[in-house]
Structure formats: structure tokens, C-alpha cells
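>>> Pasting the sequence and the predicted model now:
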Amino acid sequence: MKRTMFALVLALAAMAAHADERVVGERMADGTGYASVVRTGYGQAPDRGRLLMVFEQDGMAGVPLWESRDEGAHWRFLMNVTDQPHAGDKQWQLRWQPHITELAQATGDLPAGTLLLSANATRNDEHGRVYVEDLQMYVSTDGGKSWRYRSSIVQGGGRPEDKDNKGVWEPNVHRLDDGRLVAYYSSEQHKGEGYNQLLAHKVSADGGRSWGREVWDVAIPGGVQRPGMAIVARLADKRYAMTYENIDGPRNGQVFIKFSRDGLDWGDPQRHGEPVMTLSGFWPSACPVLQWFPQGGPEGVIVVSAQRAGGGGDEGGRSLYWNNASGRGPWWEVRAPVQKRSGNIHAGWTQALLARGDGSFLHVTSSSAADAPEQASRNEMLSAIAPLRFDRYEAEDAELTGAAVVPDPAASNQRKARLGQGESRLRFLVHAAGGVHRLSVRFGDLGLPAAPVLMVNGARVPAAIDKATDGQLATVSASLLPGFNTIDIEGGDHVLDIDYLQVDGDAPASPGGKGK
């Protein structure tokens, strides 16, 4: 009886801890996490323009495949893609870390428009615990109506909870410019060599029928740090970018980004790359997904989602991080369309973001259940469609001097920077095209009249104050240099709350590719 009451108290406490998380998004289906979405565009005409989505579901039914024909507004279930090499063996199933993509050009004997689905097939022991993993690839040449097994990329073994397991995880497959396929994945097979987990890739020259030798991309010696969950995207300048999580590093779960000219050479595997981080020190953490979109300026914008955040960032992982300088310089936050409920580590585990034709974005992620937030098996997939502001620089992400971050549900990202009087400052490093831009600062005083002072590349620019808007708006026109510009907001006679700096005037990039 005491144990039952104790469990009830814990459950009620967990529910109360997440009661203030206002959930935004439409429930699609039961699902633990790991959403992946692709827009078809290269197959047969009737199948073009559809969205196809896969994700992890609880149990042993396979990988669910869903379809939308209206840019994500409505979805319908198509089938479960199941393990074919071990068909009939109830201990095997295709189930974890699915990734779906489409071939824009032929590779091997696979024509353009072929769908590729890679996922982790697992085998359970007699107690229902995973002890073998097999990263498999499947292909569909009829728009996802049927699937056939293509190959095994790499196999591993051991229960995930065991420290000495030799598991393999998280396949991410892409076509290279020369027609070969590359599969990125995480490997725990080198613990004896001093690598707790590392990121590697293999290349296929025959359309995924067979795979070459393993090449390491991120491998941190010492037996502690665990780089994992690599996702790769193509940028406007044709470089490849990779994000990954660094579990058990100095900042647990911190997201890093690396770059490659050919998708194969990522530099010294022992180098982490660059941290994804705001000027104020916030950083996304765990389960990152990287994508590029032709918005936000002449170089487009890189957007990174993550399961949570560190350094003072939103621990619920309800923000996206963006950079419009091809990964150079600081990162900035924008509120995610789906506002998930946290509660377990699978809520928000690998998310999907896709640009729609009307300029808005489809966002899909997993959220914990209201009545059982700690049970990943009860998670649900949520979707939402909303615009994203890549011209708005949140004040809480700026370099803070004599300022503090405070919560505010009415603020742009539900937080703002409180700027003290005297020697106080918010510094923004803004990447923009040259020419005249309109700068707007949304602010509010705390009862004692005050207004911010704007400095653009060291020069003070007088601002017009509009008190008729929601809050107050200080607006200037200023000439910005091509590249990075320093914009400072300095304190007034009294304390001020600064919500954001908005920079208007940059044209979008020419589309250089498609968001996954």
C-alpha cells in the first residue's frame, strides 16, 4: 500500500511539473519519437509533391509510413514497413531511428525518384530485451506503395543499457554528387580502442547493394565522450554540414557542427567542430537535426532542432536555433511551431521541419502524454504549421553586459533581456547584405520612462519611438556592411526590458536544394 501511494505521489508530481507547458500542435498518432519527412519530387507525376513521414512507434509492428497530399495539413497512415531478411521471426523487427529520403538522380540501378528508407532492425532475447542491431536500407520505386530490402549497412550487438555493448545506431543515407551513396551512423564497436562511441560512414558504389570500409568522422579518444546522432544536409554553397550530439562531454549533450566539401572528408576526427551556441551562451542539446532553407538572407538559413538545451536555454527544447551565415558566427533562437510537452528523453527525439510552398513551415515532433509524461511508450506525434522569423534576433540570445534573461509569456520567444541602467549593453552580431536596413527594437520600461540607445557599428543612430504598438518600438534606418555588423542596444536612464531586434531588408537566397 505504501509503495502504491508513493508511486501515485511521484506520478502526480511529474504531472504537476509539466502542467505549465502549454502544448501547441495537432495530435497525429501514437509515436515515441524520431520523425523524418520527405517531399517527393522526382518520381512518377501522380506521386510528386506528396509528403511522406516515418517515425518510431512503441512495440514490434515495424516503421509506420504516413502520407500527406496537402503539405502536411492532413495525414493518413499507409503501412508499416517491416523487417524482410528476418520475416517470420518474432524476435526481429525494423523499428528504430528511421530516415527517409528520395533520389533526385539515379544511382546504380535505382532511378531518380526512388525512395530510400534506412532504419535500425533489432533482435530481442528471450526476455524481450534488444541484443542485436542491424542498420538496414529499403527502397521503393513506386512512390512508397511497396518496399524491398536492399542491404545491411552495418551490424552490431549488445543491449543498449550495457556499457560494454557493441551497438550501431542512427543511419542517415545521402547521394553524393558522383552518384555513390553514403551512410552515416553511430558505432559503439571501438570501445577496446578507447572510443566510447564514434561517428562513421560507409560508401556504396552500386546503389546500396554493398558497402565499403568504415571511415571515422568524429572520434574522441579517452573512452568517455559519446558523439552520436549525426544528421547531414547540403548548403547553398554545395558544402555538406553535419550536426551531432556529444553525450558525456564537458557540456553533456552539446550540439556541434562540422563541414565537408565532398561529404566524405570531415577533417580530423578528434576535432569536435564548432559548437552551436548563442552569444549569451545558450546551446541546443541532444538529438539534433540540421536543415538548410533558402530564406533569411543571401546565404539562406541553417536551422537546428534539439531535444533540450543547456547553458540557460529552454530545457524543454521548445526553440529552434538558426544561423544565416552558413554556420559562421553566433546562433539565434526562434519559437518552434510545435510546443511539445517534455517529461522523458524521447519527447522531441529527432524532429522534422519542412518548408511549405506558402512560406510557412511544417514541424513534426514527439511529445509526452499529459497523464503519463515519464512513459516514452505513451508519447504522441504532434504537428503544426507556422511561419518562422529569421529576421528577428532575440534579446536573450545577445551578448549580455549588465543584463539578465527573464521569462515573459508575452515576449517573442517567451523570454526577454532586462537591461540595467548605466554601463549595460546587449550586443548583436548581425549577418546581413550591405545597404540600408530598417532596424526595430521592441522594448518596455518598468514604470519609469526610458528608451534604448542604438549603436550600429560603433555609431549612435537616433531612433523614433512608437508607443502605440504592443509594447514600445524603437525604429531606425541604418546602412549595414556586407557580412557581420555589430549592433548594440545600450541602457537608458532606467531599467528596460528588451524583447528583440528585427532587421528588415535582406533578400532570400536562391534555392540551392530541397529541405528534407
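Arrived safely.
>>> drop to CA atoms for contacts and neighbour counts, all remaining ones
Fine.
>>> Next, the buried residues of the helix or strand hosting residue 14.
Following DSSP states H and E, one finds residue 14 within helix 2-17. Residues 11, 14-15 are the ones in helix 2-17 that count as buried (16 or more other C-alpha atoms under 10 Å).
>>> cool, and stretch 134-142?
Those would be 134-141, for stretch 134-142 by 16+ other C-alpha under 10 Å.
>>> same check, this time on stretch 82-91
The neighbour-count check on stretch 82-91 (16+ other C-alpha under 10 Å) flags 82-85, 91 as buried.
>>> and the two most separated of the buried residues of stretch 134-142?
134 and 141 (22.8 Å; C-alpha to C-alpha).
>>> Just the buried residues of the helix or strand just after the helix holding residue 14, please?
On the C-terminal side of helix 2-17, the closest following helix or strand by DSSP H and E is strand 26-30. Going by neighbour count (16+ other C-alpha under 10 Å), the buried part of strand 26-30 is 26, 28-30.
>>> what does stretch 412-429 give?
For stretch 412-429, the neighbour count (16+ other C-alpha under 10 Å) marks 412-413, 415-421, 424-429 as buried.
>>> Also stretch 89-102?
Of the residues in stretch 89-102, 91-102 count as buried by neighbour count, 16+ other C-alpha under 10 Å.
>>> before we go on, here's another structure to hold up against the first:
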Amino acid sequence: MKAILTTLVLLAALLVPVGTAQAVTTGNGSLVYAPPAGSAFDAAGTTYAKIIALKNNGTHNGELLVTYDQLVYVSGHQVYPIYRSTDGGSTWSHVSDVVPSSTFPSLTLTSQPFLYELPQAVGGLAAGTVLLAGNLMPADRSSSRIVLYKSTDRGSTWTYLSTVDTGGPAVYDPSPTSTTTTVWEPSFNIDASGNLVCYFSDERQKASGVLQAVVYRKSTDGGLTWGPVVNVAAVGNKSDRPGMITVAKLPNGKYIATYEVVNRPSQTLNTAPVYYKLSDDGVTWPSGLGTQIKLADGRGIGSSPYVRWVPAGGPNGMIVVASKWGLDSSGNINGGQDFFVNYNLGLGNWERLPFAVTYDASDTQGGFFSGFAQGIDVSPDGTTLYQATNVENASTTYNDIRVGTIPLNADHYEAERATVNNVSTVTHADASNGAKIGNINYSTSYVQFDVKAPAAGTYTVNVRYDNGTGATSSHLVSVNGGTAFTLSYPPTYDWGRFRWAQFTTALNAGTNTIRFSYNGTYAELDFIDVHRPGVAVPGEFKIVNRNSGKYLEIASALTTDGAGAGQWGDTDHMTQIWKVSSAGTSGYYTFTNKNSGKLLEIPSGSTANGTQADQRSSNGATYQHWSLTPTDSGYYKVPNRNSGKLLEIYQNSTADGAIADQWGDTGCACQQWTLVKEGIQ
């Protein structure tokens, strides 16, 4: 979907200076740019926020660059502004403008920018070169041109490199009778052969019944010249209209492409659900439309997706997809405050991870295309996810550009799974795990989290809340029964719009309590994340048996050496949560029970079929090591390193309490497992 195409009104305006930014987790992120009131020629003010965290620039690694579609004229033309942060996104400086009209004087309109840092040398371009692509148009939008610029000094100066492709008028018409021939929405990646690939949307195949395709052109000389157009997804039914493609490389060498499909689920209910495909090399893609990204309950996402793979979150890292809005199981717009994530290399179940920055996804509160075509990236150490997006500003009626962060090294605790008193569980589409705690309204009301800390020290606690009172609210917070302090919650737009509060506290090694109590005002709690900045932690998961659908656990929540492992339905207890960590040898992992702190093993190094798995303190033995061998649909076989036999549920049982043992490969579904994270305590 494209930005709103409005009548252009020439308004001279200058970039406003960047003020002091707010904290990047609280305050709905930090402010990068706010269009001055009365300055923009489009009701949105800004769209297409894009961000990269430098990872191939030596001592400058970790610096952040942001650009966006700035719907304001500078001296009679548009520019691509470049902002930089050297403090993790807390503050921003305007460092340069890319001015396409200096190369193409008649092309005064810019749109759809994309930033990309080369991870390796390509042609004559060195690793660390920053690329910017965008779509250029004349004032009457009578043509479209995808162009490429490069910077070798981290965005300070830019050089025109090449034109990737040209198309017809930039007119958005998704109807089956459309005759448009536009090229739109470029993005980049490096294919398996080391070539630079530009992916984009192409409306020039209508003679074949293709309303719009997502395609690519490949460059073997570092972006100077481009090969032929090749389809990634093109459907000849004059209706399905894939667009806004981005591509990420996965650690197994495969690639994932995500894109919206306009005119889905129907031409009358056009909410542009997000689809994906997997490729072995980034340029060879299966035929067809692809697979819609959905949760197990049928919820999806729609409009202007962006995909990244990040190394944190689990043994395979995770695929993170940002999109403008959420969809219910029927395809209707319904919320939109969560990334959709996959921990299994694009196979199997999708889950959610809350946004750092929220916005009015359905534009019902005065925003215009808020959250449209946002960008995400991860810090070089893999512990921080950055989100750049446009957010409605009630004062100017335009969208600001804001950047927020989410820690990827946090332990997660759901409010509805905590110990509660005199409160209510409230369902909400955008709440983590679909629920939050409300009605914390009485002197006896509280929500108490039992928090496991791996070591004594100072921890940061991020609190996802909503507060629709219109004024600042608060709770009293006490840690381990100590003196309570006041935690404030600035107002959110309503009782369905989430933001973040934050505090730091000392925690003891082992179990701690954090209690939130009524303090005379009103706010609701979704969950807390507890982490130590800069300290990586293993991913925490429930391990689900494919045959029974039940969770691997230590029976009766025992903490003793030798306690047996089995399966049980969901109990909300930490004995069903496992920390999946590298065993120090490539391809092998340890599974540490969160409740006991002990490792899953095959006792005494047995190699016999039917030996029950149990738990024991870490001893470095290979019988405490496991691997994850993919099967299909996101499931794994889990062989023990010592015996080579598979973790299973004995005799294919579906009963609560059935033991987990090892056995040679039988091909049975009871020997397959998947990793699930959302909603764990």
C-alpha cells in the first residue's frame, strides 16, 4: 500500500532542530523529527521510517542511522534526511540530506527510502558501505524511478550510484482494471553468491494478468548495473497484489521474504495481510503467493511489513516482522502493537513480541498513516531491538519520527500468571498472551511476580501498562517485601494503547518477589521484563510435544537431583519453562529448568531405550547435552549427545504425568518437539 497521494501544495520549510530526546524505552521512544505545524504537503507529515545499527564500521559499530519520507519541501524539493545517534538512540543529530534533484532536476519528489549496510564487500563496494535507495518522481507523478546512493562515511556524504529501474506514473490503483505501470518500494540484501539484490514492486506485468508482482534485479558489480527482472511472487488472477517486499538472511543460509498482499482477504475487505516465502539462496523462490503469517488462533498482521533476523531469543535466534496493523482471524483490522516473531527459522508457529513504540494503527485518533512502513534493526551484540516508526502528534496533526528499543535479553513474566488479589483478568487483542490485569482499584489489590535472578545484582524492570484515565497514575512497588516506592504511569490514549514504565532494583540470586499495589489511581498491567543491560541470557521456552500438545516439565516441580521429567498440561508453573543455552560445542544445547536451575539429562550416561530423562546440577557431561534437528512445520527431533537417542514421551502417551525418556528413532510424533515462548511466566 502506498502513502496517501494528495494534491501537492508548495510550502517552503526548514528542518527543525532536534531537541533533547526522551528515554528510548519509556516516553514512547525518543523523538528524531517532528514536522513543524503547517509545513507538510501531505496529511501524514512523515512515513517510511527506516533504521540501521552499524555493524561493519569498526569503532563506529553501534551507531544508528535513520531516514524517512519527509513530506515537507526544502527549497522547492524533497530530500531524504539522515539522522545519526551515537548513544543508543537516546539523542539524534541531523547529519546530511540526500538531494536527488541535484542529479535529476525534474524529479523533485522523494518516497519510500530504504537503508542498508553492506555486511561484506560487493563489487567495488567495501563492507560497511551504507546504501540508500528510494523512489523518485516529478511533481506531477508522471513517472517512477528507483535509484541507489552510497555513503562511505556513515551517512555524512552521499554519491549517486545507479538507477535500478524506471516505471510509469506513481498512481496507486489496486483495482482489477488498473492500467498503472509503476515501480515501487525498493529493499536490498546479498544473495548466497555474494551479489547485491534489489527487491521491489512491479506493476508492469498486467498483460499476463498480474496486477502487481514483487520482483528483484541482481547486480554482480556492486550496484553499477542490474540484471533482468525476476519474480518472487506474481499471481495472474488480476486481484492478488503483493508489494512492499523485504528480505532477511537466516543463520541456516536460507532467506525469508515478507510482503503485503493487497486485495486480500478480498477486494471489499482489503486489509493487506502479510505473507512470506523461504528461499535457499535469496534469488530462487517457490511459485505461488506464499504463506500468510498467522498465530495459532488465526490472528495476523497487515500492511507494509519489514523483516529482520536477530541472533537473540533462542537457539535459532528469531525472525521479527513489523507491520502497520493487527488482523483478527477473519482478516479485519484489529489492533496492532506487536511484532510477529518466529523462533524456528520460519517454520511452524508464529508468536508476538510487543512494540517498543506504539501508534494509532487504524488512524482513528487523528493520525495519518501512523506506523506505515516502519523499520527495525538489532544492536551489534544482539541484545537490543530498535524500532523506528511514525507516530501521530496531536499538536501538529502530523506524524513524528520516533525510535524505541526492546531488550532481547529479558526474562518475561505475564501479569495474568502472577499471584494476584482483588483484581480482574481482562482480555485484549494486543496484550501479550491475549490478557492483562485490570481493576487494580482497591486497597487490597495487588499483582505479585515471582522473579528468578541468575545472580545477585542490579536489574532493570520494564513494565508494559495502559492508563486511559487521561492523567498520570501510579502503583506502589515493593521488592522482596522492602519499602514501597511509587512507579508512575503517564497516560496512554485509551485503555487499549500500551506504553512502558521502567525502574531499576537490586535482586538476590534465586527467587525474588516484585509486588505492584493500588496507590489511589488506576492503571492496568500486561507483563514485566527483567534484564541486566548488556548481559546476554538464554532464551526461555516451553518445550511442547507434537503428539500430545503437552509441556515438558520436572514432575511435581521438584528441585532435587534425579527428579524425573515428564509431560503435563499448562500449569502456569516455572517447572514447565526451560532455558535453552549453547553447550559450548556447535549444535549442542543444555536445557535448564527455570524452577530448579538444573539440567535435563539422561542419568548416568545410559544408552538404553526407555531410560527416563531427569534433572541434575551441571557437570559438563555429554549426557546433559542435546541437539535440535529440524523436521517440518517448526518441529525438532531432540537427540541426546551421549546416546544419540531421541527425547520422547514414552509409548506415545497423551496423559498428564507420562514420563519423558529416550528411544531410538521410530518416526513417531511423540519424538518431536517445538519451542513456544509467548505467555510463559
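It's in. All values derive from a computational prediction rather than experimental measurement.
>>> Tell me how the two chains score on TM-score.
Superposed pair, TM-score by TM-score structural alignment, normalised by the length of structure 1: 0.71. Supporting alignment: 411 aligned residues with a C-alpha RMSD of 3.6 Å.
>>> of the buried residues of stretch 412-429 of structure 1, closest to residue 238 of structure 1?
The nearest member of the buried residues of stretch 412-429 of structure 1 to residue 238 of structure 1, counting by C-alpha to C-alpha, is residue 429 at 24.8 Å.
>>> Residue in structure 2 paired with the closest one?
Using TM-score structural alignment, residue 429 of structure 1 lacks an equivalent in structure 2.
>>> same question, residue 112 of structure 1
Aligned counterpart of residue 112 of structure 1 in structure 2: residue 127 (TM-score structural alignment).
>>> and that match, how many neighbours does it have?
The number of residues packed near residue 127 of structure 2 is 16, by other C-alpha atoms under 10 Å.
>>> Identify the residues contacting the spatially closest residue to residue 313 of structure 1 that is not a sequence neighbour.
The spatially closest residue to residue 313 of structure 1, leaving aside those adjacent along the chain, is residue 282, at 4.7 Å (C-alpha to C-alpha, 6 or more residues apart in numbering). Applying C-alpha atoms under 8 Å, 6 or more residues apart in numbering to residue 282 of structure 1 gives the contacts 309-313, 397.
>>> again, 7 Å this time
Residues in contact with residue 282 of structure 1 (C-alpha atoms under 7 Å, 6 or more residues apart in numbering) are 310-313.
>>> hang on, the earlier thing: just give me the closest of the buried residues of stretch 412-429 of structure 1 to residue 347 of structure 1.
residue 413 (20.2 Å).
>>> So the closest residue to that closest one other than its chain neighbours versus residue 393 of structure 1, what's the distance?
Spatial nearest neighbour of residue 413 of structure 1, chain neighbours left out: residue 335 (5.5 Å); criterion: C-alpha to C-alpha, 6+ apart. Using C-alpha to C-alpha, to the nearest Å, we find residue 335 of structure 1 at a distance of 12 Å from residue 393 of structure 1.
>>> residue nearest the centroid of structure 1?
Centrality entry for structure 1: nearest residue to the mean C-alpha point is residue 305, 2.4 Å, by C-alpha atoms, centre = their mean.
>>> Kindly provide the distance from the counterpart of that one in structure 2 to residue 307 of structure 2.
When structure 2 is aligned by TM-score structural alignment, residue 305 of structure 1 is paired with residue 322. According to C-alpha to C-alpha, residue 322 of structure 2 stands 7 Å off from residue 307 of structure 2.
>>> neighbours of residue 145 of structure 1, just the number please.
10.
>>> Show me what it lines up with in structure 2.
Matched by TM-score structural alignment, residue 145 of structure 1 corresponds to residue 156 in structure 2.
>>> Look up how far residue 94 of structure 2 lies from that match.
With C-alpha to C-alpha as the criterion, residue 156 of structure 2 and residue 94 of structure 2 are 9 Å apart.
>>> Over to residue 256 of structure 2?
From residue 256 of structure 2 across to residue 94 of structure 2, the span is 33 Å (C-alpha to C-alpha).
>>> Those two - which one has more neighbours?
Ranked by neighbour count (other C-alpha under 10 Å), residue 256 of structure 2 and residue 94 place residue 256 first, with 23 against 20.
>>> Spit out the contact partners of the more buried one.
Contacts of residue 256 of structure 2 (C-alpha under 7 Å, 6+ apart): 247-249, 276-279.
>>> one more time with 8 Å
Here residue 256 of structure 2 is in contact with 247-250, 276-279, 282, 346 (C-alpha under 8 Å, 6+ apart).
>>> Could you do residue 500 of structure 1 as well?
Here residue 500 of structure 1 is in contact with 392-395, 412, 416, 441-443 (C-alpha under 8 Å, 6+ apart).
>>> Just the closest of these to residue 486 of structure 1, please.
Of all the contacts of residue 500 of structure 1, residue 393 has the smallest distance to residue 486 of structure 1: 12.6 Å, by C-alpha to C-alpha.
>>> Tell me if I'm right that that closest one and residue 330 touch.
No: using C-alpha atoms under 8 Å, residue 393 of structure 1 is not in contact with residue 330, being 10.8 Å away.
>>> ok, now how distant is residue 52 of structure 1 from residue 430 of structure 1?
Look at residue 52 of structure 1 and residue 430 of structure 1: by C-alpha to C-alpha, they are 36 Å apart.
>>> Okay, strands next: where are they in the stretch 251-400 of structure 1?
Assigned by DSSP state E, counting those that start in this stretch, the stretch 251-400 of structure 1 shows strands spanning 254-260, 274-275, 283-285, 289-293, 301-305, 308-310, 319-323, 332-335, 352-355, 361-367, 380-386, 392-394, 399-401.
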